[in-house]
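Undergrad: Turn this into a model:
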Amino acid sequence: MNTDASARQSSVRYEADERPPLLLTIGLGLQIALLTVGGVVLTVAIVSRAGGASESFLTWGVFAAAAISGTTTVIQAIRVGRIGAGYVLMMGTSGSFIAVCIGALAQGGPALMATLIIISSLFQFLLSARLSLLRRILTPAVSGTVIMLISVTVMPIAFNMLNRVPEGMPSTSAAVTALATVLVTLGIALKAKSSLRLWAPVIGVAAGSIVGGYFGLYDAGRVAAASWLGLPEGSWPGIDISFGPAFWALLPAFMFVTLVGAVETIGDSVAIQRVSWRRPRAVDYRAVQGAVAADGLGNLLSGLMGTVPNTTYSSSIAVTELTGVASRMVGVVVGLAFVLVAFIPKFLAVVLAIPDPVAGGFLIVLLAMLFVIGMKLVLQDGIDYRKGLVVGVGFWIGVGFQNDAIFPALVSDFAGGLLRNGMTAGGLTAILMTIFLEITSPRRHRMESDFDLAALPKIRAFLEGFARRQGWDKGTADRLMAASEEMLLALIPQDGEHSQPRRLLLVAHREGESAVLELVAATGEGNLQDRIELLGDERAVETPEELEISLRLLRHYASSVHHQQYHDTDIVTLQVDVRPPPPQ
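TA: This next block holds a predicted model:
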């Protein structure tokens, strides 16, 4: 990777750990909240009305969803312990849960839905804690496919919103209003100075709303009628702990949707890291674990409060790339704004009064950017024909199911229409294909030892045996050993800070004419991938001479180095090209 070129091309104005001016932070946070809170409310309304719930449940559900979304958005931004990503990841009600929540409401009411959400949230905490075990299944290719399918799933809704106008309004009013929104947003995003580009979303929506107001599309009456302060008139729906037949029938569907939501969150938390720093960094999977844990916390709170589950909003990534502001403080402002919305009906009315053609036009711009971000995620580690098949088949299966083009009569009633959601169907396809590839991949050779330099003789014997079984010569075995030795020297703490004995797992397998070595250990050290990229960079943190020598040798021996850091576990993967033996 050419990091210098990447840095020069970066459009990041404020990185995740930087603090923009207070006025800019508040202004950007409020505009993001204004543009997304409508989706939080809409999902609750759809579930409530389709499931036959009462008006009091809808009132309570909207209040609880806004408050929980705000709380978890703040947690995602600031990270509390191991919960939260530490990035701007907006949280809101999840569209993936619409079908199963409607089924739960219809079969057992709000109390049954709440119980199912609580149980499935525990599964998400388990996924977060054991995410490293799923690293070969929930890959960037799978996550990128799911992110691309989010655009496919939501784009039809955006297109439909373009034409929604009250009866009696001229048909041209929707087109002119939507066009004004898109043109102003794109014009500022493409050609304005970086300082003005920060305001592209709110200026575009404001321009569209002004044009819509000229045609009478902006519902000013709703804003005037709303009170300034207020609490919901509904009440807590309770929890059903009878665990009857309806609970057991719906639990598998809730668990599966939770898995799909976790894959979406993984993709979002990887993608937000790509757009939050001027210089590209290796993905920090501890932040990914934190994002999934915060997602689980949001779902747990949603179940306890009796409202629809939440998830990360992928629009966070598109807005961050559009504005160039990735500061965590923006996420804090967005979260606080969501909480305020729960207690200020007037604020909520201002958002809900925005004409649908305006919201639809702006959503089209965001979804287009999100699709490209998903594409970049798929391509970040390169792509071969196997990855290409996984991504291509998964994507088009998702498109087909989303548009009822694949056996609609057979899948329409399956699990409450679960597979009619393109993100779910395509994501499941990509996951199953990845599992198949993993099961049928060449046998992996493993060895365990203590994580210290005394393990080097055992590692040498292991790698010599591995090279011999592959038909490689002694020179190749020496090259593998040299790469492994430098990797071990780079990972072992320089100050001996670990007094407890630790274990090392070394896994080796063949991929074509390359050897792939995977070291699994708990190190607590910095990311080797980042350190290698920054060798020779004057802006890099000073590296001890012995460590720098090891890093330079490692870069020489290995064609690629990937370092995945999880809580309590580090996984370093080396690819070493095998030199063909000399002709006899």
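
Undergrad: rest of the way, CA atoms for contacts and neighbours
TA: Will do.

Undergrad: just checking, residue 516 touches residue 509?
TA: Yes - using C-alpha atoms under 8 Å, residue 516 makes contact with residue 509 at a distance of 5.5 Å.

Undergrad: Now the common contact residues for those two.
TA: When C-alpha atoms under 8 Å, 6 or more residues apart in numbering defines a contact, no residue borders residue 516 and residue 509 alike.

Undergrad: count of residues packed around residue 485?
TA: Around residue 485 there are 20 other residues, counting by other C-alpha atoms under 10 Å.

Undergrad: Report the secondary structure element holding it.
TA: helix 474-491 (DSSP states H and E).

Undergrad: next up, for comparison:
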Amino acid sequence: MSQSLEPQKNAELMYQLNDKPSFWPASFAALQHLLASIVAIVTPTLIVAGTLGLGDYVPYLISCALISSGIGTYIQCKKIGPIGAGMLSLQGTSFAFLTAIIAAGLIVKGRGGSPEDILATIFGVSFCAAFVEIVLSRFIHKLKRIFTPVVTGTIIILIGVPLIEVAMTDIAGGFGAEDFGSLQNLFLGMVVLVSVIVFNRSKNPLLRLSSIVIALILGMLAAFFMGRLDFSSLNNVGFITIPIPFKFGFQFDITSFIPLAILYCVSALETTGDLTANAVVSKEPVKGPVYLNRIQGGVLADGVNSMIAATLNSMPSTTFSQNNGVIALTGVASRHVGIYIAALMIIIGLFPIFGAILQMMPQPVLGGATLVMFGTVAVAGIKVLASAKLDRRDMLIIATSVGIGIGVSMVPEVLSQMPESIRNVLISPVAIGAITAIALSLFLPEDTQDADI
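TA: Sure, this is the predicted structure:
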């Protein structure tokens, strides 16, 4: 193990960006990247399906998520024309869109829509909103003038905080569970939560990277010995899954489109940060025309890959930050490893048995892991805000935007007298918080006499 850590300690790379490792080193590096990211790829599907009552489609949707992530990873690493960063950068389902996607699904469900209608709307709106990021990729350097650290950090906090309620609900047993809040449910959730914390604090880098995977396995084992796993559902799973483009149809809803469009703007900025960090650990330039070309290509790939994901019945896609740590750990920055990662994702995705096994996971087990994930999202927003020198104007923008966003999520009845079309947009804490933050940032004059706080 000490030898494998030499590249990190010496700040050197075993395989640079365009090197081509042989089969076994490339395969081993690819497996570590997959272990670090696979839970994050499939978890959004499990959460959306559980919240919106789409359980019958979980194995198929997880297969679609993995296959579209594999295709996106290949495009991002290979760089096809102007599309892609051309670095070892994974593509996968994004947590950032969960709040808006769940809100969109609840709107359709509230109108009496079927599960197929819900999925058709989610994927239809995601497909159309992806054009926003595609266009923005050409102007990413100008976007930062609107989405300042104050605005971006506020939005990221509003993405994470409402999702913590979802995680806690899962720990208690899930929406509508007959044994909601039972000691068994809380015990399972705590087993996973404590395991994540313990393994994440391990001195062994591989254990830290795999902490969530290991914790979920331990949670599943605990559930098995408690008699909480039902294997009967595995009998009806097909052998192989081939994604059918727009299998559930294509529907568009403007009230669901607006929050997603805003989030695609935020996702473009997050991708810029992830790709910059990737360039740092890969010993590539972080300024100049080469860097700018990579950023524009990477953000463009994000938009294109999100369109592909929606076409293949999966949720919006984004670059992952997890694999930057794997690059630093292994000293392998070769983008050709991305082809191996993409192949592994697609191969696993082709077999729905994997999704069916994950569907067996009790809600408390999933909640124990996602509580940390969603808390991490909120903390990431706080970290962005901490990087800015906040004055009284900034504090006012943050306080107002977070207060309105979380306030509406806690007391949605405050919008009950508004027209339905407006209410459906503003009911999303991300949408109303983002609109507030952007408006205040644009129209509140900067006071150069404000002292830093």
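
Undergrad: so what number do they get for TM-score?
TA: The TM-score (TM-score structural alignment, normalised by the length of structure 2) is 0.74; 420 aligned residues with a C-alpha RMSD of 4.5 Å.

Undergrad: Tell me the counterpart of residue 425 of structure 2 in structure 1.
TA: Under the alignment (TM-score structural alignment), residue 425 of structure 2 maps onto residue 418 of structure 1.

Undergrad: which residues in structure 1 form strands?
TA: Using DSSP state E, the strands of structure 1 run over residues 91-93, 310-312, 445-450, 503-511, 514-521, 560-566, 569-577.

Undergrad: rewinding a little: find the nearest non-adjacent residue to the match of residue 425 of structure 2, please.
TA: residue 99 (6.5 Å; C-alpha to C-alpha, 6 or more residues apart in numbering).

Undergrad: Now do the helices in the stretch 351-453 of structure 2.
TA: Remark: helices assigned in the stretch 351-453 of structure 2 by DSSP state H, counting those that start in this stretch are 353-359, 363-386, 392-410, 420-426, 429-443.

Undergrad: Looking at these, spot the one closest to residue 117 of structure 2.
TA: Nearest of the helices of the stretch 351-453 of structure 2 to residue 117 of structure 2, taken as C-alpha to C-alpha: helix 420-426 at 17.0 Å.

Undergrad: ok, average deviation of the closest one from structure 1?
TA: Helix 420-426 of structure 2 differs from its equivalent in structure 1 by a mean of 3.6 Å after superposition (mean C-alpha distance after the TM-score superposition for structure 1).

Undergrad: biggest helix in structure 1, by residue count?
TA: The residue-count maximum for a helix in structure 1 (DSSP state H) belongs to helix 98-129.

Undergrad: Counting by contacts, list what it packs against.
TA: Judged by 3 or more C-alpha pairs under 8 Å, 6 or more residues apart in numbering; DSSP states H and E, helix 98-129 of structure 1 is in contact with helix 22-50, helix 245-274, helix 285-305.

Undergrad: Dump the ones you listed to CSV, plus distance to residue 555 of structure 1.
TA: Below are these laid out as CSV (distance: least, C-alpha to C-alpha, whole Å):
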stretch, distance to residue 555 of structure 1
helix 22-50, 40
helix 245-274, 23
helix 285-305, 22
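
Undergrad: Would you tell me which of those helices gets closest to residue 236 of structure 1?
TA: Going by C-alpha to C-alpha, the one of those nearest residue 236 of structure 1 is helix 285-305, 6.6 Å.
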